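Undergrad: Fold the following.
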Amino acid sequence: MPFQPLRTFIAFFFISLSLFGQSGNIPYSTDYYHLLERYEVKSGQLANEYHVNVKPFERRRVANYLEAMETDSLGLSKVDSFNLRYLKQDSWEWLSDEPEQEKGLWNLFFKQRSDFYHFKNGDFDIHVNPVFHFGGGISSLEGEKQNTFINTRGIRIRGSVNNKLGFYTYFSENQAGTPFYVRDFVLNTDGYPYNGYTKVVNGDSLNMVRDYFQAEGYLMFYPSKNIMLRLGHSKNFIGSGIRSMILSDFSSPYFNFAANVKLGRLEYQNLLAKMNNVQEDFDVADLEVIPPKFMVFHHLNLNVTKNFNLGLFEMVMFGDRKFDMNYLNPVIFYRFVEGLIGSSDNALVGADFKLNLANRVSLYGQLVLDEFNRSQNDEDGWYGQKNAGQLGMKYFDFLGARNLDFQFEYNYARPYTFSHFTTYSNLLNYNLPMAHPLGANFKETMLRGRYQPIDRLNLTLTYLWNQKGYDSDTLNWGGDLSKNYRVNRPLEFGNSIGQGAKGTIRLLRLSSSYMLYHNLWIDVSYQKRRFFGISGDQNENLFKFGIRYNAWKEDYLF
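TA: Model (predicted):
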């Protein structure tokens, strides 16, 4: 089996260690993680318990950080204090001073507000929560209307055994009606955002009612207090922005092994992952195995000062063979290995940073180099200038207004970035970009404002503008990651962002969420999206409402 060397290595590694301690991760959600970063910035000092550019966060470390925070010196508003209680309650099992249990329902359920059911003693700890998300809406495009809806039922379970083995599992069964622009994305890419295998009901691609499962599950181990090992199916997110330019949560969950080393102000993460290459021919009806592709990734970041974090990372994508044992070395430069074994894999390197200022402002960014040749790089518009970047700013309590937060972000990816000459080495998983939803050959500006006027009400305004170059006729202008960048490339030099058939998106979204009970939300949103360029001018309006419990919203921001 392709991943057998990795399985053998991990099994041997685990057996050889004396394990103690465990924790689960907090599922990634932009709204939830925004609260955590807000406290870090207001504190005037970067968190050493966890680093905000490596997500998801460990629940134990978040609880430790929140409990140790000197709240008296932060000048927290009433709303901030409410959010702090909410975050602590969500990970109450890791607090040194656990909240008192309530009588709950039948003295069995809701004994802690954050848990439908829990049981905890010296040997065993389990937290069980149902998940549901019910909602509806309407999408209108040039006089044509289509109903949208979401129907999600599922369960989340986390816990530990003997304080040595931590576990997390999530499963949901879903049906969803699709807005026009999401339908068009699926038809163009044959990929379903945030998900893997998805069934279109009755094969009706025009209305595209989707029926699909979602699932994640992993085990966590602590061979020492500074080392965390995780094995299972999950997602990762690298960066401090709305987008990640190297590894985001946009694609399907994937099997991965993560090793995180935490030493004071330094954190090192090593990821080994098996993904799915659905670009290759396979017959689902005959139950053939989807061809695998592999990723190795490591990220080293350091809180250089109390307000400045710098990170370096490296990634290699490869496949069409068994997992390469050379990449099991967690402390070697992958580019050397890639060259050593034949230089056929796709190697990327990059850096990220975060700088907090004046207890109010956070500057952040990423730079990714997919290819670099010193002699050719000075040539104007050489196709091999494959790079991507991000620069952003967050301003908390904007202009002195309490709980009004503002964010600006600029992202770009030059033509042919993240693509390669085989389907096994491009940055696609289940036909979905592993970084930015637009793939490459684009530039983008995003603005986001968040306001929490009262304890339980959150208002969010998001605006984005982006411009992408699409392929025309048979020419590959560098925006489609699924294409071989060596084939039908029109230019050797003179390439620029947005080349090809230009398409521009302007999107404005206003959303509100009110929390009725812990993690029980009512949502209402309105979105106006305009696309103009290669297929004319399309104006789409989307109105949605819903109620959700222990479920996170998926942002279809593209």
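
Undergrad: Going by C-alpha atoms from here, please, whenever you check contacts or count neighbours.
TA: Noted.

Undergrad: right, and residue 477 touches residue 483 too?
TA: No: using C-alpha atoms under 8 Å, residue 477 is not in contact with residue 483; the gap is 9.9 Å.

Undergrad: which of these two has more neighbours?
TA: Per other C-alpha atoms under 10 Å, whichever of residue 477 and residue 483 has more neighbours is residue 477, with 28 against 19.

Undergrad: To compare against the first, here's the next sequence to fold:
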Amino acid sequence: MRNRKLLVAATLVASLSLLQPADAQQYSKYNSFEFDPIVRALYQPGNNLHTSVKPYRLDQIEKHYNTDSLIRRDLYKPEGHMNIWKRIIHDDLIKWDYKESDNISVSINPYFNFELGKDDDRRTWVNTRGVSFEGHLGSKISFFSALYENQAVFPYYVDEFVETRGVVPGQGRAKTFGDEGRDFSQSTGYLSYNAGTWINFTVGYGKNFIGDGYRSLLLSDNSYSYPYAKMTTTFLKVQYMVMLAQFTHIDKLERLGDERFPYKYGMFHYLDWNIGKRLSLGLFESVIWAAEDETGYRGIDMGYIIPVIIYRPAEYSVGSPDNVVMGLNLKYVPWKDAAFYGQFVMNEFKLDEVMSGNKWWANKQGFMLGFKNYNFLGVKNLDVQTEYSQVRPFTYSHYSPITNFGHFNQELAHPLGANFRESISFLKYRWNRWHLNLEAMYAIHGKDDLHFNDDNFISWGGNIFVSNMLRYDSHGHVIGQGLKTRIIHGAASVSFLINPKNNMNISAGVRMRDYSNDQQDLRSTMFTLAFRTSLNNFYYNF
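TA: Modelled structure (predicted):
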């Protein structure tokens, strides 16, 4: 029943798409921050691309760049027929093109991560095996499907996260495996239809990202995959995205038999406008509501799926039971290969409370400022990026825990949730097939007191998954309140890229973490050696 309405809505929208044909499109699968070959070329004055909506549509980028050349990264590719060994090193493992009449293309690639490591006295490892299928059928339809099976022994702090939340960061539910291991799996995919020059419809099970930074305060790829139906309209210098998604709320970690988790829906609008040749402005709004509440079963609320309304009046008209998040995304390209960017998020706001300076709990806002420069100082393939974020307590939370801005016990925006300040910076360099990646992160996060029992529990606004009605007072709330925790991450890795078509690489790295507050002082150094295909982001810097 719950998925039927989502599919019906997508089918009704797609039935309106009898417009002139357009070239088939595929979304970029290169979503790894460390190895993304597409994003480096996009920050140029006047190219009229919408860089803040990810994954990118390759057909739109193809109008400005040869995407195959970007993916190849100027690396050698043999001419003529390639045997299976050459395909493993240089190309798709299996590829079939039939262009005589139907313009059909299908490719199959492995997905894997074989990793060994050490965290103090614990030997860690990851064993991921998977396969992906992608291609297009004719001039309008494209598809992607992938399945991954995993077993792993994680570092102590990641394992504690899994034990507490019941999910592996970004990769879904896990069950125990052996004495210290975890067993988990994931499947993703989409079916995309180009209805004309301007309009695209997509139904999928995956992740979306809005923003130009490493983090996003609006919508990120931090959480597990989810089902969604999305319409994107692109014309002149404007791109408008409307998305309906279904999210899962983990109300308790232990389930009885085949008992189902409660679920909720989210509706998202995002309008991105390229103003002139250098400035972009994005307007964001979303609403989260429970599929079933005290009034009974709601399902998909028809008042929210209209693509041209503003959510706050619509939400107020049904009694204000839902969670509305609004925001801005800004980008300015000062010169070639560089960008200043920023975001502002607002969950609730009262001007008189802001002006009073009394730190009202429901003044729930946050912002991000960042800068990135590819080919920094004229050095080819030297990239720098730095950004600062802060979010006030209780942002993204709600009086009803199910309507928080999260999915599968993970945040849909920043992985620290709320009540934090964070600075994070990167330095990356590529020479031929060698990649060097350096990372530094410093954060202050206000957490709930670990020693409080259920009867004395007070929310300090950092955990978005508990009711904000559990706060101690209405005023006096500041960032870092509660159990003030300092988090320091430092990481370095060197990798050798084997196959640019699927980011197959060998990598060695080290990560140092310092996590301290009045109740804990945890320091660890982790070493890893991996043979992998790096296509997705998984965030372990928290």
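
Undergrad: Would you mind reporting the TM-score between them?
TA: Here the TM-score for the pair of chains, by TM-score structural alignment, normalised by the length of the second structure, is 0.91; 521 aligned residues with a C-alpha RMSD of 2.4 Å.

Undergrad: Looking at the second structure, which helix is longest?
TA: helix 2-14 (DSSP state H).

Undergrad: Please identify the next secondary structure element, helix or strand, after it.
TA: Once helix 2-14 of the second structure ends, the next helix or strand along the chain (criterion: DSSP states H and E) is strand 53-54.

Undergrad: Which residue of the first structure is paired with residue 190 of the second structure in the alignment?
TA: Taking TM-score structural alignment, residue 190 of the second structure has residue 218 as its aligned residue in the first structure.

Undergrad: distance of its match from residue 233 of the first structure?
TA: Distance, residue 218 of the first structure to residue 233 of the first structure, by C-alpha to C-alpha, to the nearest Å: 6 Å.

Undergrad: Next, count neighbours for residue 242 of the second structure.
TA: Neighbourhood size, residue 242 of the second structure [other C-alpha under 10 Å]: 21.

Undergrad: For it, which non-adjacent residue is spatially closest?
TA: Nearest non-adjacent residue to residue 242 of the second structure, counting by C-alpha to C-alpha, 6 or more residues apart in numbering: residue 269, 4.8 Å away.

Undergrad: what's the helix or strand hosting that neighbour aligned against in the first structure?
TA: In the assignment (DSSP H and E), residue 269 of the second structure maps to strand 263-275. Alignment note (TM-score structural alignment): strand 263-275 of the second structure is matched to residues 292-304 of the first structure.

Undergrad: which other residues reach that stretch?
TA: Identification of contacts with stretch 292-304 of the first structure by C-alpha atoms under 8 Å, 6 or more residues apart in numbering yields 2, 46, 48, 265-277, 309-320, 323, 327, 330, 424-425.

Undergrad: As a quick check, tell me the outermost residue of the first structure.
TA: Distance from the C-alpha centroid of the first structure peaks at residue 106, with 38.3 Å (C-alpha atoms, centre = their mean).

Undergrad: Check the gap between that one and residue 123 of the first structure for me.
TA: Counting by C-alpha to C-alpha - residue 106 of the first structure and residue 123 of the first structure are separated by 24 Å.

Undergrad: next one: residue 57 of the first structure
TA: Per C-alpha to C-alpha, residue 57 of the first structure is found 24 Å from residue 123 of the first structure.

Undergrad: how about the strands in the stretch 401-550 of the first structure?
TA: 404-413, 428-429, 432-433, 442-454, 457-470, 501-517, 520-533, 536-549 (DSSP state E, counting those that start in this stretch).

Undergrad: any chance of the ones you listed in JSON lines, plus mean neighbour count and distance to residue 239 of the first structure?
TA: Formatted as JSON lines, the strands of the stretch 401-550 of the first structure follow (neighbours: other C-alpha atoms under 10 Å; distance: least, C-alpha to C-alpha, whole Å):
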{"stretch": "strand 404-413", "mean neighbour count": "22", "distance to residue 239 of the first structure": "12"}
{"stretch": "strand 428-429", "mean neighbour count": "26", "distance to residue 239 of the first structure": "19"}
{"stretch": "strand 432-433", "mean neighbour count": "28", "distance to residue 239 of the first structure": "16"}
{"stretch": "strand 442-454", "mean neighbour count": "19", "distance to residue 239 of the first structure": "16"}
{"stretch": "strand 457-470", "mean neighbour count": "20", "distance to residue 239 of the first structure": "19"}
{"stretch": "strand 501-517", "mean neighbour count": "18", "distance to residue 239 of the first structure": "23"}
{"stretch": "strand 520-533", "mean neighbour count": "18", "distance to residue 239 of the first structure": "26"}
{"stretch": "strand 536-549", "mean neighbour count": "18", "distance to residue 239 of the first structure": "27"}
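
Undergrad: can you list those in TSV and add distance to residue 148 of the first structure?
TA: Output for these, formatted as TSV (distance: least, C-alpha to C-alpha, whole Å):
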stretch	distance to residue 148 of the first structure
strand 404-413	29
strand 428-429	26
strand 432-433	22
strand 442-454	25
strand 457-470	21
strand 501-517	16
strand 520-533	13
strand 536-549	8
